[in-house]
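> What would the 3D arrangement of this be:
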Amino acid sequence: MKVFIVEDEHSSTLFLKEVISDNFHDVSVVGDADNIEEAAKLIRKVHPDLLLLDIEFPHGTAFDLIKELSGTGFIVIFITAHQKYALQAIKMSALDFIMKPIDPYELIQAIQKAKEEVSRNNDFERLQALLHNLNEEKGLHKVVLKDKGGFHIFNIHEIVRLEAQGSYTKFMIKGGQTILISKNIKEYDAMLNTHGFFRCHKSHLVNINFIQSYSRYAGEKLLLTDQSEIPLAQRKKDLLMKTLKTHAHIK
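The predicted structure follows:
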């Protein structure tokens, strides 16, 4: 597998190269650049399989580079020292990222995962979802779900609810499709709770747009438009009512 590094800190570039050469006999660094313009030119020449890509540069961002190279096939692992809004968009697009200071073990794991993905597909569609989510006018509207068979891209408003199943999360999509993802529901709660989703129970996260009614008989329950009945934790009742009122006011 061919790797290209885009990083404006020389010490980080050297560290990335060292970790790769010490741990992968079948991975080679075919080039590096410390700015977006040079990176775009070199990447078109060497056609890497994987980009190790810092996010912020003095003149531009990693996303400017992604836009310029749109349609070029490669996997991307983002590297950043900043906890900014972009990380939520990256997570929702099911793309990998590593925080600085770089943990060698996390880097090795991410590269190993990238090796497995290179043989199946590239990140083009997920990168397009990322660029969509970074568009301020469009907002965060797409989520990428990875399962054993590949990945699926959905508009957030198509997701009816999520249900915890051990360390996995089951997604229920409008129309009846279900997808089981090997991430716990807590991760998705953090991603979606500002986009119209409510954690009504430790095992359930619902899209409030699909709530049809509430019943206190036979236990506190929510009835959704797909006719599913979801338990409502007693301690969440007041917060849900406030959330629904706020949401109705905004709409």
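> okay, CA-based contacts and neighbour counts for the rest of this
Noted.
> can you give me the strands in the stretch 101-250 of the chain?
Applying DSSP state E, counting those that start in this stretch to the stretch 101-250 of the chain gives strands spanning 142-147, 150-155, 159-165, 168-173, 178-181, 197-201, 204-207, 211-215, 221-224, 229-231.
> Quick one: closest of these to residue 61.
Taking C-alpha to C-alpha, strand 142-147 is the member of these nearest to residue 61, at 21.0 Å.
> Look at residue 4 and say how many residues are nearby.
Residue 4 sits with 24 neighbouring residues when counted by other C-alpha atoms under 10 Å.
> and the host helix or strand of it, what does it pack onto?
Residue 4 belongs to strand 2-6 when elements are defined using DSSP states H and E. Helices and strands touching strand 2-6, as assessed by 3 or more C-alpha pairs under 8 Å, 6 or more residues apart in numbering; DSSP states H and E, comprise strand 28-33, helix 36-46, strand 50-54.
> about what we covered before: so which of the strands of the stretch 101-250 of the chain comes closest to residue 238?
Closest among these, using C-alpha to C-alpha: strand 197-201, at 10.7 Å.
> Quick one: the strands of the stretch 101-250 of the chain as JSON lines, columns for mean neighbour count too.
Converted to JSON lines, the strands of the stretch 101-250 of the chain look like this (neighbours: other C-alpha atoms under 10 Å):
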{"stretch": "strand 142-147", "mean neighbour count": "20"}
{"stretch": "strand 150-155", "mean neighbour count": "14"}
{"stretch": "strand 159-165", "mean neighbour count": "21"}
{"stretch": "strand 168-173", "mean neighbour count": "19"}
{"stretch": "strand 178-181", "mean neighbour count": "16"}
{"stretch": "strand 197-201", "mean neighbour count": "22"}
{"stretch": "strand 204-207", "mean neighbour count": "23"}
{"stretch": "strand 211-215", "mean neighbour count": "14"}
{"stretch": "strand 221-224", "mean neighbour count": "19"}
{"stretch": "strand 229-231", "mean neighbour count": "18"}
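> The structure of the following sequence is requested for comparison with the preceding one:
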Amino acid sequence: MTHSLFTATFRLACSQPRCPFCWMLEEDERRYMRSLLHEYTLAPDIHAHLAASAGFCARHAQVLVETEWAMERDGLGTATLYESVLKQLEATTAKALETSHKRPVLRKPEPNEMCERILVALRPQETCLACLHSRQNERFALQSWVEYLSEEGLEADLAQTYLQAWGVCFPHLLRLLEQRPSLEVARWLLNDFQTKLQQRRKRLEAYIHKHDVRHRHELREEERHAWIEAVTLTVGDLLERRGGML
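This next block holds a predicted model:
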């Protein structure tokens, strides 16, 4: 049975001018970071994981910094978390240097072999903590949507809301199909994607055509962002923080 919290959140996500799954992931990431900064900056298990993963990945480190700055205009929570990260990196670098001085007794090591040993010593032992959290929540959202469509049917209220929404990005279309929905649901998802793909292709063609000096005055408001929509459709959340361009 589809979780009621998912359906309420998904309905709100469908009102946004972007892929609903990308929007839900970003909202969840910011909630996760706020929770981390409010409640877990001194938690030993959080520090241990962050030390082993060399902190957050680039994307989630940016979310962390943006979230704390928006909350506090201060970086004390981030500083507290990253003190353990830097201490561990310092120890890891020392180990890598030590490794670089160790040579096989019976032969001269190849340069590539020594570099590989250094890399092994430096590579993080854990995955980004926020990535693990996001993957789990993304999986839940994708499974819940396929479950809803299977249980409630393609004529259900939320299904019709989805058809009127911005639409799913290509990466999330693939991940939905990886849930192995019924053939009927798979075709419905594909038809919706194809319809919105055609609409955006036509807007993109109009955008290109109307950049001719003879037609520039004909450019409509919804066509001005066609170039951004085209990229967003193909990559989804990589363009989520686009400075209000859409």
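> What value does the TM-score take for this pair?
For this chain pair, the superposition-based TM-score is 0.22 by TM-score structural alignment, normalised by the length of structure 2; 98 aligned residues with a C-alpha RMSD of 6.2 Å.
> hang on, the earlier thing: reformat the strands of the stretch 101-250 of structure 1 as CSV; add distance to residue 105 of structure 1.
Formatted as CSV, those follow (distance: least, C-alpha to C-alpha, whole Å):
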stretch, distance to residue 105 of structure 1
strand 142-147, 22
strand 150-155, 24
strand 159-165, 28
strand 168-173, 23
strand 178-181, 23
strand 197-201, 33
strand 204-207, 32
strand 211-215, 43
strand 221-224, 43
strand 229-231, 40
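> Next one: residue 30 of structure 1 from residue 2 of structure 1, what distance?
The spacing between residue 30 of structure 1 and residue 2 of structure 1, counted by C-alpha to C-alpha, to the nearest Å, is 6 Å.
> meant to ask about residue 113 of structure 1, not that
14 Å.
> Neighbour count: these two, which is higher?
residue 2 (17 against 12).
> Residue 29 is in contact with that one, correct?
Yes - judged on C-alpha atoms under 8 Å, residue 2 of structure 1 makes contact with residue 29 at a distance of 5.9 Å.
> joint contacts of the two?
Residues touching both residue 2 of structure 1 and residue 29 (C-alpha atoms under 8 Å, 6 or more residues apart in numbering): none.
> right, and the helices and strands packed on strand 2-6 of structure 1 - which one's nearest residue 86 of structure 1?
In terms of C-alpha to C-alpha, the element of those nearest to residue 86 of structure 1 is strand 50-54, at 12.2 Å.
> Helix or strand next in line after the closest one, which one?
Next along from strand 50-54 of structure 1, by DSSP H and E: strand 56-57.
> what's downstream of that next one, the next helix or strand?
strand 60-61.
> The closest residue to residue 143 of structure 1 other than its chain neighbours: what's it in contact with?
With C-alpha to C-alpha, 6 or more residues apart in numbering as the criterion, residue 143 of structure 1 has its nearest non-adjacent residue at 4.8 Å, and that residue is residue 92. Listed by C-alpha under 8 Å, 6+ apart, the contact set of residue 92 of structure 1 reads 130, 142-144, 191.
> So which of the residues you listed is the closest to residue 185 of structure 1?
Using C-alpha to C-alpha, the contacts of residue 92 of structure 1 come closest to residue 185 of structure 1 at residue 191, 9.9 Å.
> picking up where we left off before, buried sites along the next helix or strand along the chain from the strand holding residue 4 of structure 1?
Later in the chain than strand 2-6 of structure 1, the nearest helix or strand by DSSP H and E is helix 10-23. For helix 10-23 of structure 1, the neighbour count (16 or more other C-alpha atoms under 10 Å) marks 12-13, 16-17, 20 as buried.
> a markdown table please, covering these and showing distance to residue 199 of structure 1.
Below are these laid out as a markdown table (distance: C-alpha to C-alpha, whole Å):
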| residue | distance to residue 199 of structure 1 |
| --- | --- |
| 12 | 39 |
| 13 | 41 |
| 16 | 39 |
| 17 | 43 |
| 20 | 41 |
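> Between these, which sits nearest residue 97 of structure 1?
residue 16 (13.9 Å).
> Give me the distance between the closest one and residue 3 of structure 1.
In this view, residue 16 of structure 1 and residue 3 of structure 1 are 10 Å apart by C-alpha to C-alpha.
> same thing with residue 108 of structure 1?
13 Å.
> quick one: which of those two has more around it?
Shown here are residue 108 of structure 1 and residue 3; by other C-alpha under 10 Å, residue 3 has more neighbours (24 against 16).
> if we can go back for a sec, I'd like to know which of the helices and strands packed on strand 2-6 of structure 1 lies nearest to residue 124 of structure 1.
Short answer: strand 50-54, nearest of the helices and strands packed on strand 2-6 of structure 1 by C-alpha to C-alpha, at 12.1 Å.
> what packs against that closest one?
Strand 50-54 of structure 1 packs on strand 2-6, strand 75-80, going by 3+ C-alpha pairs under 8 Å, 6+ apart.
> Right, I'll call it a day here.
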